[in-house]
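Undergrad: Provided below are the primary sequence and the corresponding predicted coordinates.
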Amino acid sequence: MIQNLIKKNKKLNHYFLIAYSGGLDSTVLLDKLIKIRNINKKIKIRAIHINHNLNENSEKWEEHCIKECKKKQVYLITKKIFINKKNGNIQDQARKKRYNLIKKYILRKEILLTAHHIDDQCETVLLSLKRGSGPLGLAGIKNKSIFNKKNLIIRPLIKNTKIELENYAHKNSLKWIEDPSNYNTKYDRNFLRNKILPLIKNRWPYFVVNVNRSAENCNEQEKLINEFISEIFQNYLKPDGSLEIKNFDKISKEKQNAIIKKWISKNNNFLPSKKILEIIKKEVIYSKIDANPKLIIKNNQIRRYNKCLFWIKKFKSIKRTILIWHYLKKPLKLIDNLGYLYQNKTKGTKILIPKKNQLVNIRFITEGKISILGKNNKKKIKKIWQELYVPPWNRQRIPLIFYDDKLIAAIGKFITKEGEPKKNKTWCIRWNINQL
């Protein structure tokens, strides 16, 4: 498959990073690529081995990989991860940590190669069926996709069976390690691999191949759906990344679900279940007009404001925080990754200079009615935020400048009458962050 890709795509990078566990599959992949490298000198290979520290032989396996790569003149990156065995699914934890490390060490020009084969594909599809997945989940493992937003990931062995890999390894006298945890049937994938699939393959020898064909069909169907929905999706996507839901009730339930799924996937590469989609619609989109709904998904929130959905990161409350700006000539660092404030000669929020005896402090909440420049009457702060189209979740994350207990300005949003700049008594304050 790699040879075909290189022939068809002359502009394709010839730099490869192999996820090398030392097991049968990745050993075969490494050997195959080395043979291609021997013919095509443009090919550059690196490998990465992640030591999961889950087995007493983990160090020996790492040593095996180092020895093999040294013998085959392949640069090897070795890294260790540690899994909390008491915290959830061990295999899922290991996979996430493994890929996070690979993201850290892969070069921009490299293509990631993994040794998934057709039996892995069958297991993945069956597990997706168990979870009640739709066409996207049943499409299984793609032979080619984008990794880390910029790298291509290719699975060259995805159409090879496990038996074919074993035959290749024996024929070429390859050495590999055997992980005994692969036979531990307390894990769903291992249960399928060791208990269920042998029975199925014994009765239906072509079952695995046919499941792969079904996965390919689902993948084609998902591509068609995606092409169809992409144009519709753009009509609902706002320039700021929010999703307009003003006329959502006028389109079919199926289109609604597809649009929401695409929007969430675009923001977080996360595919919501059918149940989550229904919750989003019931508790956020179609909740009461005067409500301020939110739904927590992992470390993010879905919020509704001004007939739009917003996908924002979950953050802690800082509304009771008070920061003292002791040295006005030096930048003031804000909390919770909100950047910092600093003086600027010409650009920023122009306000009255504080008196020498006034304490300049930053807060993130105020109450009651206030008077702001450009408005005749005092208004409640909530009404002012509404008129400025500031979403509720951002209203307590905008730095408010106080002199003693007197509100002077909301940086970048408004200035109070008490903070009105006067000739020769003006200073500019800039906020170096523009997330809100």
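TA: In hand now; what should we look at?

Undergrad: CA only for contacts and neighbour counts going forward, please
TA: OK.

Undergrad: the stretch 51-200 of the chain: helices as residue ranges?
TA: Ranges of helices in the stretch 51-200 of the chain, per DSSP state H, counting those that start in this stretch, are 58-71, 90-105, 118-131, 135-138, 162-171, 188-191, 197-203.

Undergrad: let me have the ones you listed in JSON lines, extended by distance to His326 and mean neighbour count.
TA: Below are those laid out as JSON lines (distance: least, Cα to Cα, whole Å; neighbours: other Cα atoms under 10 Å):
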{"stretch": "helix 58-71", "distance to His326": "54", "mean neighbour count": "16"}
{"stretch": "helix 90-105", "distance to His326": "39", "mean neighbour count": "15"}
{"stretch": "helix 118-131", "distance to His326": "57", "mean neighbour count": "19"}
{"stretch": "helix 135-138", "distance to His326": "56", "mean neighbour count": "21"}
{"stretch": "helix 162-171", "distance to His326": "68", "mean neighbour count": "14"}
{"stretch": "helix 188-191", "distance to His326": "59", "mean neighbour count": "16"}
{"stretch": "helix 197-203", "distance to His326": "69", "mean neighbour count": "13"}
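
Undergrad: list the contacts of the lengthiest strand in the chain.
TA: In the chain, assigned by DSSP state E, the strand with the most residues is strand 44-51. The contact list for strand 44-51 (Cα atoms under 8 Å, 6 or more residues apart in numbering) reads 14-22, 34, 37, 58-59, 62, 65, 74-81, 98, 102.

Undergrad: which of those are buried, as a PyMOL select command?
TA: Restricted to buried positions by 16 or more other Cα atoms under 10 Å, the PyMOL selection for the contacts of strand 44-51 reads:
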select buried, resi 14+15+16+17+18+19+20+21+22+34+58+62+65+74+76+77+98+102
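
Undergrad: try it against this one:
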Amino acid sequence: MAPLLLSRLQGLLNDALAETPPGRAVWIALSGGLDSCLLLALSADVCKQADRPLRAVHINHGLQAAAQTFERHCRMLCERFNVPLTVVNVAVDTQGDGIEGAARNARYEAFFATVPPGDALWLAQHQDDQAETFLLAALRGSGLRGLAGMPFRREAHGITLMRPWLSVNRAQLEAAAHSLALTWCDDPTNSDIRLDRNRLRHRVLPAIRERWPAAAAALANSTEHASETDTLLGEYAQEELQTLLVNSQYIDATALGEFSRPRQRLLVRTYCHQESLPTPPQKRLESLLDQLTAKADAEVCVEWPGAQARLWRQRLYLMAPLQTLPPWSVSWDGQAPLETPLGPLGWQVAPSQAGTQDFRSTQRLQVTWRQGGEVMQLVGRGRRDLKRLLQEAEVPPWERGRLVVISQADACIGVVRPPAQLLCQAEGVVFTRQASPA
């Protein structure tokens, strides 16, 4: 049995290796527990045969006295299999999150900061873990994406995360580890049933298996069905979303409002996912959709952690929260590259008449945020209020205070939206794009 089992586990690793970008390294997320130690041991052989570089990363959360024991064991194991190990110490911030969620967030942040873009990170989660994830999602009232559980593969922060053993249960992994006389560390917190996942693992799932022995496989299979359905819905939603997007900047709220409420929810969530924004909680999403028919001049803003939605002139903008701007004002010669707190200015400016004294002498320019009340002299139009010009250019209200105004002797001569969008320029000056650095 053991040779067949080991052959199957190695076969799954070879399948994962075939989906790993050629020439890139494979990293093992090594905790020191049974699953990840076995993953390291078998991956060492698979990667050696394929002449593929293998590395390991261990995250020390520092949350328990056994943390140093886990780290020492990981170092010993990596020395045994001649695998380079990177150890990352993290601080777990439990404010607002349970200890499980906070530790997971810290762990993945460390993974993304450690594994180079283009490489693959293999994780040792298995079928039983997937079943627990499904039950936790269902008990939290999650939607289809939550019920889809952990994906076999996903791209994040430039790296490929893979879970080769989602079709294998823990009993099989334990049998394989014993057949190799492998050693590992048992996490003492795994028996703490005050933690949700542990309570499911030790109290709920054993009772379910007593009546339905194949429960873990069945629940894991349900996650596959949910994942497939979610993927298909996402593909259809992506196609439909393209008919609603205007200049890749905002969603046509009028057109969105003509759909049924379920389709509205799906499209908003799909757009957030596409833009790597957190999806809105249910109540926030319903509040947002209720306001799709707000008056054109209304300025609707619905916020949730990590994102916000703004509705203006029947345009729905979904974006990261706007950061407060720092006080900022500089003197400029009109030519040198200029960096603003929102990115490069991207332009240079000079008088339009040849022979006119430039701005590098006594007529240096002043560059600052828009304050309000600015007036600009336009070619053929005379003096115009900047406020009116921005309205004509359909600049959203929340962006108008985040514009860079360039002035000469208190006269506004140009307005730029960083990075590098020139909105308007005055008579008597010429703006040209700043050459990109070589």
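TA: Looks like it came in fine. Worth saying up front: this structure is predicted, and the values here are computed from it rather than measured.

Undergrad: kindly provide the TM-score of these chains.
TA: With the length set by TM-score structural alignment, normalised by the length of the first structure, the two chains reach a TM-score of 0.85; 417 aligned residues with a Cα RMSD of 3.1 Å.

Undergrad: quick one: the helices of the stretch 51-200 of the first structure as TSV, columns for distance to Asn394 of the first structure too.
TA: Shown next, in TSV, are the helices of the stretch 51-200 of the first structure (distance: least, Cα to Cα, whole Å):
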stretch	distance to Asn394 of the first structure
helix 58-71	48
helix 90-105	30
helix 118-131	37
helix 135-138	35
helix 162-171	53
helix 188-191	43
helix 197-203	52
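
Undergrad: among the contacts of strand 44-51 of the first structure, which lie within strands?
TA: Reading strands off the contacts of strand 44-51 of the first structure with DSSP E, I get Tyr15, Phe16, Leu17, Ile18, Ala19, Tyr75, Leu76, Ile77, Thr78, Lys79, Lys80.

Undergrad: Gln396 of the first structure is nearest to which of the helices of the stretch 51-200 of the first structure?
TA: Shortest distance between Gln396 of the first structure and the helices of the stretch 51-200 of the first structure, using Cα to Cα, is found for helix 90-105: 32.7 Å.

Undergrad: which residues of the second structure does the closest one align to?
TA: Per TM-score structural alignment, the counterpart of helix 90-105 of the first structure in the second structure is residues 99-114.

Undergrad: neighbouring contacts of that stretch?
TA: Contacts for stretch 99-114 of the second structure (Cα under 8 Å, 6+ apart): 57, 59, 61, 88, 90-94, 156-157, 159, 195.

Undergrad: for the residues you listed, which one is nearest Gln408 of the second structure?
TA: Closest to Gln408 of the second structure, out of all of the contacts of stretch 99-114 of the second structure and judged by Cα to Cα, is His157, at 43.4 Å.

Undergrad: nearest residue to the closest one other than its sequence neighbours?
TA: Sequence neighbours aside, Phe112 is the residue nearest to His157 of the second structure in space, at 6.3 Å (criterion: Cα to Cα, 6 or more residues apart in numbering).

Undergrad: measure the one you found to Ala44 of the second structure for me?
TA: 22 Å (Cα to Cα, to the nearest Å).

Undergrad: also Ala65 of the second structure?
TA: From Ala65 of the second structure across to Ala44 of the second structure, the span is 29 Å (Cα to Cα).

Undergrad: same check on Asn105 of the second structure?
TA: 27 Å.

Undergrad: likewise Ala148 of the second structure?
TA: Distance from Ala148 of the second structure to Ala44 of the second structure, by Cα to Cα: 30 Å.

Undergrad: contact partners for the nearest residue to Gly23 of the second structure once chain neighbours are set aside?
TA: Nearest residue to Gly23 of the second structure, sequence neighbours excluded (Cα to Cα, 6+ apart): Arg52, at 7.0 Å. By Cα under 8 Å, 6+ apart, Arg52 of the second structure lies in contact with Gly23, Arg24, Ala25, Val26.

Undergrad: Arg383 of the second structure too?
TA: Shown in contact with Arg383 of the second structure (Cα under 8 Å, 6+ apart): Val375, Met376, Gln377.

Undergrad: can you confirm the second one is in a strand?
TA: So the one you mean is Met376 of the second structure. Yes. Under DSSP: H, G, I helix; E, B strand; the rest coil, Met376 of the second structure falls within a strand.

Undergrad: wait, it sits on Asp385?
TA: Yes. If you go by Cα atoms under 8 Å, Met376 of the second structure and Asp385 touch, sitting 6.4 Å apart.

Undergrad: which one of the two is surrounded by more residues?
TA: The residue with more neighbours, out of Met376 of the second structure and Asp385, is Met376; 22 against 13, by other Cα atoms under 10 Å.

Undergrad: tell me how far the more buried one lies from Pro397 of the second structure.
TA: Distance of Met376 of the second structure to Pro397 of the second structure, given as Cα to Cα: 19 Å.

Undergrad: any idea how far Asn148 of the first structure lies from Phe16 of the first structure?
TA: Taken as Cα to Cα, the span from Asn148 of the first structure to Phe16 of the first structure is 15 Å.

Undergrad: all helices for the stretch 301-438 of the second structure, in order.
TA: Under the criterion DSSP H, counting those that start in this stretch, the stretch 301-438 of the second structure contains helices at 386-392, 397-400.

Undergrad: list the contacts of the first one.
TA: The set of residues external to helix 386-392 of the second structure that reach it, using Cα under 8 Å, 6+ apart, is Gly372, Gly373, Glu374, Val375, Met376, Arg400.

Undergrad: how about 10 Å then?
TA: For helix 386-392 of the second structure, the external contacting residues (Cα atoms under 10 Å, 6 or more residues apart in numbering) are 370, 372-377, 393-397, 399-400, 405, 412, 414-415, 423-424.

Undergrad: that one corresponds to what range in the first structure?
TA: Taking TM-score structural alignment, helix 386-392 of the second structure hits residues 381-387 over in the first structure.

Undergrad: packing partners for the strand or helix carrying Lys275 of the first structure?
TA: For Lys275 of the first structure, the host element (DSSP states H and E) is helix 274-280. For helix 274-280 of the first structure, the packing partners by 3 or more Cα pairs under 10 Å, 6 or more residues apart in numbering; DSSP states H and E come out as helix 253-268, strand 294-297.

Undergrad: superposed on the second structure, what's the mean shift for the longest one?
TA: To tie it back to what came earlier, the one meant is helix 253-268 of the first structure. In this overlay with the second structure, the average offset of helix 253-268 of the first structure from its partner residues is 1.1 Å by mean Cα distance after the TM-score superposition for the first structure.
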